[in-house]
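1. Here is my input, please return the structure:
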Amino acid sequence: MPALADLIDDFDDDVIDAGLWPGSFGAVSETGGRARVACDSGFSAYSSGLLYSLAGSAIYLRVYPPSAGGATTEAWAQVLVQAGGGTDLMFEIDALGGVLKCMARSGYFDPDVVAIPYEPDAHAWLRISETAGTVTWETGPNPQAWTVRRTRATPEWAATGTELEFQLLAHRGDGTPDAAEFDSVNVPRGTVVHGATSLVAVATLAAEGRVISPGSAALASVAALDAAGRTTVRAAVLLEAAGGLTAVGHMTGGGAAVLAASSNVTAAGRVTAAATRGRASAAVPRQPSATAGRSLTPTARAGLPSGSNS
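-> Here you go, the predicted model:
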């Protein structure tokens, strides 16, 4: 039986992974790098298969709840680990009441529910985990800084070999229909940056997973920039290192790019700057190298960016 931590989806390809979410129902889609679940008078959800174990495992993700939208009865988003029949461990973001609930339900009811005022930034990330007989509900502004909101003894059904299902669910009783969105389910540690960005490290800027910036970005390090996975920038990018730029996978710049290193530019995979307008340059006082099977010595002509036809 796979652990719940093995369920990983970044929702970045705009196609629902039917292998991960075979039980999904209602109006769901994957768009803009997020899972989108309609919040209307029906019930819609991303739903995994009934096959996971929570014992000694965890699930975490980024949640964007629906708005109250003029509702007078209910409007919410839920994150559930469930055995079925209203038996589950869950978070609920109640948009109407402005409350975050931590629940362990049986028959759709929890007499000991923990409810706190919902704070969009402080509660942006949610995690449910099980360790040594204890279930823990945590929140955080990012997936590195967690605050415990509730603990309780692990229910017998979650501690044994019961196969569990994971759901991302939304619903409203009335008001204006909209949607809840979810992102980065169990995505390995790294930094996901949305918008203009400046990442600076005096020694080394490293990402075990990936560094993503859909907007403009400046990544600067006195020693080195190192990405064990990949570094992706979808607009203008400035990558600078006094030592070197290293990518075990690949570094991609979707717009104008400047790659600067006083020592070398190295890629075990590839370094790509897809710049139709702008300027790409490698400021390398000593011989640079690209270790994807051959050594390359770049040349530059003033005023002509790499790959330009002008």
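2. For the rest of this, base every contact and every neighbour count on C-alpha atoms.
-> Fine.
3. dump the residue contacts of the spatially most central residue of the chain.
-> With distances taken as CA atoms, centre = their mean, the residue of the chain nearest its centroid is residue 184 (2.6 Å). For residue 184, the contact set (CA atoms under 8 Å, 6 or more residues apart in numbering) comprises 8-11, 34, 60-62.
4. Just these: which are in helices?
-> Among the contacts of residue 184, no member is found in helices (DSSP state H).
5. and those residues as a markdown table, adding distance to residue 103?
-> Formatted as a markdown table, the contacts of residue 184 follow (distance: CA to CA, whole Å):
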| residue | distance to residue 103 |
| --- | --- |
| 8 | 23 |
| 9 | 24 |
| 10 | 26 |
| 11 | 26 |
| 34 | 25 |
| 60 | 16 |
| 61 | 17 |
| 62 | 18 |
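6. Helices of the stretch 101-250 of the chain, start to end?
-> Here the stretch 101-250 of the chain has its helices, by DSSP state H, counting those that start in this stretch, at 156-159.
7. gap between residue 178 and residue 74?
-> 13 Å (CA to CA, to the nearest Å).
8. And for the closest residue to residue 70 other than its chain neighbours, the neighbour number?
-> Closest residue to residue 70 apart from its sequence neighbours, by CA to CA, 6 or more residues apart in numbering: residue 175 at 4.6 Å. Neighbour count of residue 175, defined by other CA atoms under 10 Å: 18.
9. To compare against the first, here's the next sequence to fold:
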Amino acid sequence: MALLSTLIDTFNDGIIAPEWGNSYGGALETGGRARLPCVAGQYSGYQTAKDWTLAGSSAYVQLPLAAAVSGATVEAQTVFNIIQATAGTTIAININTVANTIRFENNVGYTDGSAVSLTYSAATHAWLRIRESGGTLFWDTSTDGSSWTNRRSITTPAWVTSSVNAVAAEMYSYRNNGSSNYAEFDNFNTAASSVAVYLMSASLTADSTQTAALTPSKVLGAALDASGSLDASATQAAVLGASLTAQSRLSAQTDAAVRDDLTTHIGEPHSGWTVTGPWI
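-> Coordinates of the predicted model:
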């Protein structure tokens, strides 16, 4: 079908995708995760058909929750598995919370006498990866799904390179006894839950010019994730001071009578007047 690295699932739609068509034991998709019931004496798993290829490829997954001990006396297992046609021949990362171990296994007949075993840490081993490259098989873990630490590597088993379109990815849980609980996996071959990408557009003109007045500013600082937001209140501008001068002109005109429109009437003099010629 395709390289295992092309199988991607965020488990966010609440429906087991058709690629996991061989799932079993009450497996379900809920809360944005693949949930596997861990019930005494019962296996539960997400599993693809055996039509994928690991050679030259990889598969990784987040493990938010491993099945807790809850009274189990031998094993409460949470397992990330690559399987093929021969039963018991698998490549696995096996977490057993009863023993508090994480094992990196190359199983034949369900066992691996050379498995690498470490103390399990939910934080240190939060992401699990199995990959093949250039004739070497690798088991890796990560705290964040970005920076990886190699835990084991071996020469690639022959069946990995010969099993083109013939392997399956599997995640399962199992306990020998104790109270039922569950394991949860998330983000198969993707870090979608923690990374958001936003595409925006802008129209630019090669020879355009933008001018702006000088504006004093202060960067206050903000910590935002990819999908966060920053709200700002309206900006208030204050005039700190101003000194203005203005010149004004006041013009005034005396209200003197205009004397160029007087009419002089000349007539016969009356008594009491002192006159001179031409009336003398």
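10. pretty sure the residue nearest to residue 70 of the first structure contacts residue 72?
-> Yes: look at residue 175 of the first structure against residue 72 with CA atoms under 8 Å: they come within range, at 7.2 Å.
11. List the residues that contact residue 49 of the first structure.
-> 20-23, 164-166.
12. From these, pick the one nearest residue 251 of the first structure.
-> Nearest to residue 251 of the first structure, judged by CA to CA, of the contacts of residue 49 of the first structure is residue 20 at 27.6 Å.
13. The closest one - that's part of a helix, no?
-> No: secondary structure of residue 20 of the first structure (DSSP: H, G, I helix; E, B strand; the rest coil): coil, not part of a helix.
14. quick one: the aligned residue in the second structure for it from residue 174 of the second structure, how far?
-> By TM-score structural alignment, residue 20 of the first structure lines up with residue 19 in the second structure. Applying CA to CA, the value for residue 19 of the second structure to residue 174 of the second structure is 22 Å.
15. Trace residue 86 of the first structure over to the second structure, please.
-> Aligned counterpart of residue 86 of the first structure in the second structure: residue 88 (TM-score structural alignment).
16. my guess is that match meets residue 112, correct?
-> No: using CA under 8 Å, residue 88 of the second structure is not in contact with residue 112; the gap is 10.4 Å.
17. which of residue 19 and residue 174 of the second structure has more neighbours?
-> residue 174 (25 against 16).
18. Map that one onto the first structure.
-> Looking across to the first structure (by TM-score structural alignment), residue 174 of the second structure lines up with residue 171.
19. so what's its match closest to, chain neighbours aside?
-> For residue 171 of the first structure, ignoring the flanking residues on the chain, the nearest one in space by CA to CA, 6+ apart is residue 39 at 4.6 Å.
20. Same check on residue 39 of the second structure?
-> The shortest distance from residue 39 of the second structure to any non-neighbouring residue, by CA to CA, 6+ apart, is to residue 180 (4.6 Å).
21. give the contact list for the one you found.
-> Residue 180 of the second structure neighbours (CA under 8 Å, 6+ apart): 37-40, 70.
22. Repeat that for residue 105 of the second structure.
-> 90-94, 111-112, 114-116.
23. and if we set it to 7 Å?
-> Residue 105 of the second structure makes contact with 91-93, 112, 115-116 under the criterion CA atoms under 7 Å, 6 or more residues apart in numbering.
24. Identify the residue of the first structure aligned to it.
-> For residue 105 of the second structure, the residue aligned by TM-score structural alignment is residue 103.
25. hmm, back to that, state whether the residue nearest to residue 70 of the first structure and residue 74 are indeed in contact, as I suppose.
-> No: in this structure residue 175 of the first structure lies outside contact range of residue 74 using CA atoms under 7 Å: 8.9 Å.
26. The residue nearest to residue 39 of the second structure and residue 155 of the second structure: what is the separation?
-> 38 Å.
27. Also residue 68 of the second structure?
-> Residue 68 of the second structure is 33 Å from residue 155 of the second structure, by CA to CA.
28. Show me which of those two is the more surrounded one.
-> Per other CA under 10 Å, whichever of residue 68 of the second structure and residue 155 has more neighbours is residue 68, with 23 against 12.
29. Can you tell me the SS state at the more buried one?
-> coil.
30. State the distance from residue 78 of the second structure to residue 18 of the second structure.
-> Per CA to CA, residue 78 of the second structure is found 22 Å from residue 18 of the second structure.
31. For these two, work out which one has more neighbours and name it.
-> With neighbours defined as other CA under 10 Å, residue 78 of the second structure and residue 18 compare such that residue 78 has more, 30 against 10.
32. Please report the distance of the more buried one from residue 12 of the second structure.
-> In terms of CA to CA, residue 78 of the second structure sits 21 Å off from residue 12 of the second structure.
33. Equivalent analysis for residue 5 of the second structure, please.
-> According to CA to CA, residue 5 of the second structure and residue 12 of the second structure sit 19 Å apart.
34. Return the residues in contact with the aligned residue in the first structure for residue 134 of the second structure.
-> Under the alignment defined by TM-score structural alignment, residue 134 of the second structure corresponds to residue 132 in the first structure. Applying CA under 7 Å, 6+ apart, we find residue 132 of the first structure in contact with residue 56.
35. Residue 62 of the second structure too?
-> Contacts of residue 62 of the second structure (CA under 7 Å, 6+ apart): 126-128, 185-188.
36. can we see that at 8 Å?
-> With contacts defined as CA under 8 Å, 6+ apart, the neighbours of residue 62 of the second structure are 126-128, 145, 185-188.
37. Looking at the first structure, which of those residues hold up?
-> On the basis of both residues aligned by TM-score structural alignment, their matches' CA atoms under 8 Å, what survives of those in the first structure is 126-128, 185-188.
38. which one among the residues you listed gets closest to residue 161 of the second structure?
-> The nearest one, if we look at these relative to residue 161 of the second structure and count by CA to CA, is residue 128, at 21.3 Å.
39. hmm, back to that, drop anything exposed from the contacts of residue 49 of the first structure.
-> With burial judged by 16 or more other CA atoms under 10 Å, the buried subset of the contacts of residue 49 of the first structure is 21, 23, 164-166.
40. For the closest residue to residue 42 of the second structure other than its chain neighbours, which residues are in contact?
-> Once flanking residues are discounted, residue 42 of the second structure sits nearest to residue 174: 6.0 Å by CA to CA, 6+ apart. Neighbouring residues of residue 174 of the second structure by CA under 8 Å, 6+ apart: 38-44, 75-78.
41. Would you mind giving those residues as CSV with secondary structure and distance to residue 99 of the second structure added?
-> CSV is the format used below for these (DSSP: H, G, I helix; E, B strand; the rest coil; distance: CA to CA, whole Å):
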residue, secondary structure, distance to residue 99 of the second structure
38, strand, 16
39, coil, 18
40, strand, 17
41, coil, 18
42, coil, 19
43, coil, 19
44, strand, 20
75, coil, 7
76, strand, 9
77, strand, 10
78, strand, 12
